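Asker: I would like to see how this sequence folds:
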Amino acid sequence: MKEKRFEAVYSQGTLDVVKILVDTETGVQYLAMQSGYAGGLTPLPDREGKPVLSSAGGEGVR
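Answerer: Okay, the predicted model is just below:
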């Protein structure tokens, strides 16, 4: 069985949900938000505007 490409490393909320997902292939972190039937996904930028990368493919943000 193939490993999951995205791993949720942080989650908060039940109705209004905020999650941080990590792409296990690239290490890029994403912010995912869901409120009812609406939602969105965006890469997390650092201070320079570059995508935040996890160290060791998803092990950086716990």
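
Asker: every contact and neighbour count from this point should use C-alpha atoms.
Answerer: OK.

Asker: spatially central, which residue of the protein would that be?
Answerer: residue 21 (1.9 Å; CA atoms, centre = their mean).

Asker: OK, contacts around it?
Answerer: The contact partners of residue 21, taken as CA atoms under 8 Å, 6 or more residues apart in numbering, are 6-10, 29-32.

Asker: quick check on these: which are buried?
Answerer: The neighbour-count test (16 or more other CA atoms under 10 Å) applied to the contacts of residue 21 identifies 6-8, 29-32 as buried.

Asker: those residues in strands, which ones?
Answerer: 6-8, 29-32 (DSSP state E).

Asker: redo those as a markdown table? Include distance to residue 48.
Answerer: Below are these laid out as a markdown table (distance: CA to CA, whole Å):
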| residue | distance to residue 48 |
| --- | --- |
| 6 | 24 |
| 7 | 25 |
| 8 | 24 |
| 29 | 15 |
| 30 | 16 |
| 31 | 17 |
| 32 | 21 |
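
Asker: this one next, for a side-by-side:
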Amino acid sequence: MERFKKVYTQGALDVLEVWVDTETGVNYLYHRTGNAGGLTVLLDKDGKPVVTPAEV
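Answerer: As a prediction, the model looks like this:
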């Protein structure tokens, strides 16, 4: 099983992706433009990490 799973993608040159850690359920936002990119924890309105429940 892969540790991270891509669950959303948008764009071609200016790319946004959401990745989920399959062990913790924490969601990450990845942004790439050209040859630069960055990854950060996706936060909810209260500043807490977005967590996807584990698949049963």
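
Asker: about what we covered before: now, which of the buried ones among the contacts of residue 21 of structure 1 sits nearest residue 46 of structure 1?
Answerer: Among those, residue 29 lies closest to residue 46 of structure 1 (CA to CA), at 10.4 Å.

Asker: and the closest one, what pairs with it in structure 2?
Answerer: By TM-score structural alignment, residue 29 of structure 1 lines up with residue 27 in structure 2.

Asker: kindly report the same for residue 20 of structure 1.
Answerer: Alignment note: residue 20 of structure 1 maps to residue 18 in structure 2; criterion TM-score structural alignment.

Asker: same question, residue 6 of structure 1
Answerer: Under the alignment (TM-score structural alignment), residue 6 of structure 1 maps onto residue 4 of structure 2.

Asker: just the strands in structure 2 please.
Answerer: 4-10, 14-21, 27-33, 36-41.

Asker: buried ones in the last one, by neighbour count?
Answerer: Read it as strand 36-41 of structure 2. By neighbour count on 16+ other CA under 10 Å, the buried set for strand 36-41 of structure 2 is residue 41.

Asker: who are the packing partners of that strand?
Answerer: Packing partners of strand 36-41 of structure 2 (3 or more CA pairs under 8 Å, 6 or more residues apart in numbering; DSSP states H and E): strand 27-33.

Asker: residues contacting the nearest residue to the match of residue 29 of structure 1 once chain neighbours are set aside?
Answerer: Nearest non-adjacent residue to residue 27 of structure 2, counting by CA to CA, 6 or more residues apart in numbering: residue 20, 4.5 Å away. Shown in contact with residue 20 of structure 2 (CA under 8 Å, 6+ apart): 4-7, 26-28, 52.
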